[in-house]
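Asks: Model the following, please.
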Amino acid sequence: MHSWQWHTWEGLPYLTCSILESWPHGFFTQQCWPRLPQALTLALHPQAIVYRLKQVHGNTVLTPPEVDDDLTINSSNLAQADGLISTEPSQAVWVASADCTPVLIGDVKTGHVAALHAGWRGTAAQIVPVAVQRMQSQGSKIESLRVALGPAIAGEVYQVTEEVAIEVCRSIISQNTTNNIVDSLHSLPDSPLFADPEPGKVRLDVRRVNTLQLQGLGFSLEQIAIAPYCTYQHSEHFFSYRRLQEKKVQWSGIVSCRL
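Replies: Predicted coordinates:
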């Protein structure tokens, strides 16, 4: 069982997970707002080079050299993508979230890391499998990867339409199912769907979908940790767009290292 620990930096609370103990990392809280990764990296590794993105709810995953090239070509402040994968030690990669799932990955053999923003759209587009495949192209092996799914809106309180649930969950059900897709999803072991009293609506556990996608790639549950915190329900620590309807975020980051 993986444990989650609270820490403070300059009096500000943040979370870490034992599954990523080999890397400086943190899932920061609303109390850290409006500090940006450039400042928050000081809590993890003051010498690290900081990378963040303009997130667009897709499945594009970039490396720091690709980010640098993008900024040179487009002369913009931030590259547009939803995932970052390190290529060298001492690279701090960051994502922002309010109800979407922040995903941090580390490779216990290479020291490489990834930070991903996996909302329902990114999960439907399989951003986590895309990132894993990119890490494999850099020499990672499935059995060497460790994944922490950070604080996000919990399935019990995340109401979506059945159409959204089907779009998100297509990657985890048989493509030749002849049953009603929603019924098929409800019948899965550890289903990511919960019933909702409103017709045409269900409750969706996006982190569970990400977990099932990882298992489909060959990950064991021992390689995956899920934070026991809901951004919607734990209002003392986290912003929730569903709860507040405000564009405020918390940041999650991890620093690559030599192992």
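Asks: CA only for contacts and neighbour counts going forward, please
Replies: OK.
Asks: quick one: contacts of stretch 193-213?
Replies: Surrounding stretch 193-213, the residues in contact under the criterion Cα atoms under 8 Å, 6 or more residues apart in numbering are 101, 119-120, 123, 126, 128-129, 149, 152-162, 165, 168-169, 171-172, 185-186, 191-192, 224, 226.
Asks: Ok, stretch 165-179 next?
Replies: 120-121, 123-126, 181-182, 184-185, 193, 202, 204, 209, 212-213, 216.
Asks: mind redoing it with 6 Å?
Replies: Ala124 (Cα atoms under 6 Å, 6 or more residues apart in numbering).
Asks: Buried ones in it, by neighbour count?
Replies: Within stretch 165-179, the residues that count as buried by 16 or more other Cα atoms under 10 Å are 165-166, 168-169, 171-172.
Asks: To check against the first, give me the structure of this:
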Amino acid sequence: MTTWQWQTWQGKPYLTCSLLDPFSHGFFTRQFRPDTPRELVRVLDAEATAYRTQQVHGRAIARTCHLEPLASETVANLQPADGILTHPDGNTKESVWVCSADCTPVLIADVRRGCVSAIHAGWRGTAAKIVPEAIAAFREGGSLHEDLRVALGPAISGDLYQVSSDVAVRVGRSIVAVRDDTSDDEILQQVSTLPDSPVLPDSEPGKVRLDVRQAIRLQLERLNISPEQIAVSSDCTYQQSDRFFSYRRTGEKKVQWSGIVSQGS
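Replies: Model prediction:
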């Protein structure tokens, strides 16, 4: 049975998921601010090399073999991408990192090959299928679907995340089969009638509530990733102000980090 467990490091809490065992990983909390990946990596594996990118709400997946290890936190020097995949044939351990406030941090591990990925998935990235893009990158490197484990970390809960109907339509197009002439209302209807739909009603005209983590889960299941290979945290960044920053709650651009370490050779 998959479990989410709170760990502590020097009295500060971070979250782990048993589905990703034995990979060193963590979904970190606001208590670790202002630590950066170069500093946080020592919590997971002090010998691992840290990598991050400049997140731009896109679907690009960067590979560590094309990146420089973190030498500073100057964003201008970072490659634009919202996902990072480790080099499967590396001789050293690599840690990959993404930051989030209300967006979904996704950590993926290949239990056979030892490579890992960290993904930042907001509604824009989810509509652009960034997580399926990461799965395709794993497959291109030789991974098999059955060897992948996917953990979706703390994010804003769907019942609290109000978005425009247009946003829900864009995400819905990534989940259900539609034609070019399918209307927005038809797409919303299709998505709303799905079991465990990611689209929830809202009392305000032209608005709905959107569960991004549920949308990602449905994308994965449509790629034949079984439910047993997917874990979804119930932790909400908006509600749990004692542990997480939330841009929707405060409007402040403060984030928490999530990272995972490859097994290396």
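Asks: coming back round to it: okay, the buried residues of stretch 165-179 of the first structure in TSV with secondary structure and distance to Ser220 of the first structure next?
Replies: Formatted as TSV, those follow (DSSP: H, G, I helix; E, B strand; the rest coil; distance: Cα to Cα, whole Å):
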residue	secondary structure	distance to Ser220 of the first structure
Ala165	helix	24
Ile166	helix	25
Val168	helix	21
Cys169	helix	20
Ser171	helix	18
Ile172	helix	16
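Asks: between these, which is nearest Ser252 of the first structure?
Replies: If you rank those by distance to Ser252 of the first structure using Cα to Cα, Val168 comes first, at 22.9 Å.
Asks: Trace Ser258 of the second structure over to the first structure, please.
Replies: In the first structure, the residue paired with Ser258 of the second structure is Ser252, using TM-score structural alignment.
Asks: And Arg243 of the second structure, by the same measure?
Replies: Per TM-score structural alignment, Arg243 of the second structure is aligned with His237.
Asks: Run through the residues that contact Leu148 of the second structure.
Replies: For Leu148 of the second structure, the contact set (Cα under 6 Å, 6+ apart) comprises 109-110.
Asks: Was I right to think Leu259 of the first structure contacts His112?
Replies: No. Using Cα atoms under 6 Å, Leu259 of the first structure is not in contact with His112; the gap is 9.1 Å.
Asks: When these two are compared, which one has more neighbours?
Replies: It is His112, of Leu259 of the first structure and His112, that has more neighbours when counted by other Cα atoms under 10 Å, with 28 against 12.
Asks: Would you mind finding the match for that one in the second structure?
Replies: In the second structure, His112 of the first structure lands on Cys115 (TM-score structural alignment).
Asks: Ok, Gly122 of the first structure next?
Replies: Gly122 of the first structure maps onto Gly125 in the second structure, with residues paired by TM-score structural alignment.
Asks: Tell me the spacing between its match and Gly11 of the second structure.
Replies: 34 Å (Cα to Cα, to the nearest Å).
Asks: which one of those two has more residues nearby?
Replies: Using other Cα under 10 Å, the more surrounded residue of Gly125 of the second structure and Gly11 is Gly125, with 23 against 8.
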